[in-house]
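Trainee: Dropping a prediction and its sequence here:
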Amino acid sequence: MLEVIKGCVEGMLEAKALSQAVTGEVTLASPLTVKVEQHLVLSGPFLTMTERAASLALKAGDWVLMLRAQGGQDYYVLDRIERG
């Protein structure tokens, strides 16, 4: 029972996190579509580009650094990154 309660509390705290840095792979350049996890693909109103990111010529296969806003509904694309 204690483990169940602990799991619930941890889940609530994670959901309330103000922000989290995440990486994603561009799967489509226009309209911008980014795969964050195996089953999470973001596009349209879920992605906001910073001025720096908007000036980049992103293409499929590029990796980007994003900031996930509270609740996980909004993602801010910050920059392109190198994955090695």
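Mentor: Noted; the coordinates are in hand. Residues are numbered from 1 along each chain as shown.
Trainee: contacts, neighbours, all on C-alpha from now
Mentor: OK.
Trainee: Contact partners for G72?
Mentor: G72 sits next to A15 when contact means CA atoms under 8 Å, 6 or more residues apart in numbering.
Trainee: Got another one to weigh against that:
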Amino acid sequence: MLDAIKRAAKDAVDAAGPVVVHLGVVTKINPLRVLVDSRLELSEDFLIVPESLTELKVTVGNQDVVIRKALAAGDKLLLIRMQGGQRYVIMDRVVSG
């Protein structure tokens, strides 16, 4: 009986699509498109971009200084697929691996 309950609980979690970590690459900026695991290309409708990956500029004197750069084509990303698998949160750029 206990094994049947454990199996049912595992099947329910698997069916719900638990959170999964993926790697992706920015293929286009405007509109944003990301290739995930070299097989699935996502449009910006399916992506959640944190503020930390948006451009931040300040003007110092007469010159604009980029404090934080925006996403660019070719950037490698760490993504988390939200439960249910419909949306992906971009966690950060990946610089190695």
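Mentor: Yes, it's here. Please read these numbers as outputs of a predicted model, since none were measured by experiment.
Trainee: A helix includes A53 of structure 1, no?
Mentor: Yes: according to DSSP: H, G, I helix; E, B strand; the rest coil, A53 of structure 1 belongs to a helix.
Trainee: which one in structure 2 is aligned with it?
Mentor: Structural alignment (TM-score structural alignment) places A53 of structure 1 against L53 in structure 2.
Trainee: Quick check, that match in contact with D75.
Mentor: No: counting by CA atoms under 8 Å, L53 of structure 2 stays clear of D75, with 10.9 Å between them.
Trainee: E37 of structure 1 is in contact with V26, isn't it?
Mentor: No: taking contacts as CA under 8 Å, E37 of structure 1 lies outside contact range of V26: 11.7 Å.
Trainee: And those two? Which one has more around it.
Mentor: Shown here are E37 of structure 1 and V26; by other CA atoms under 10 Å, V26 has more neighbours (23 against 12).
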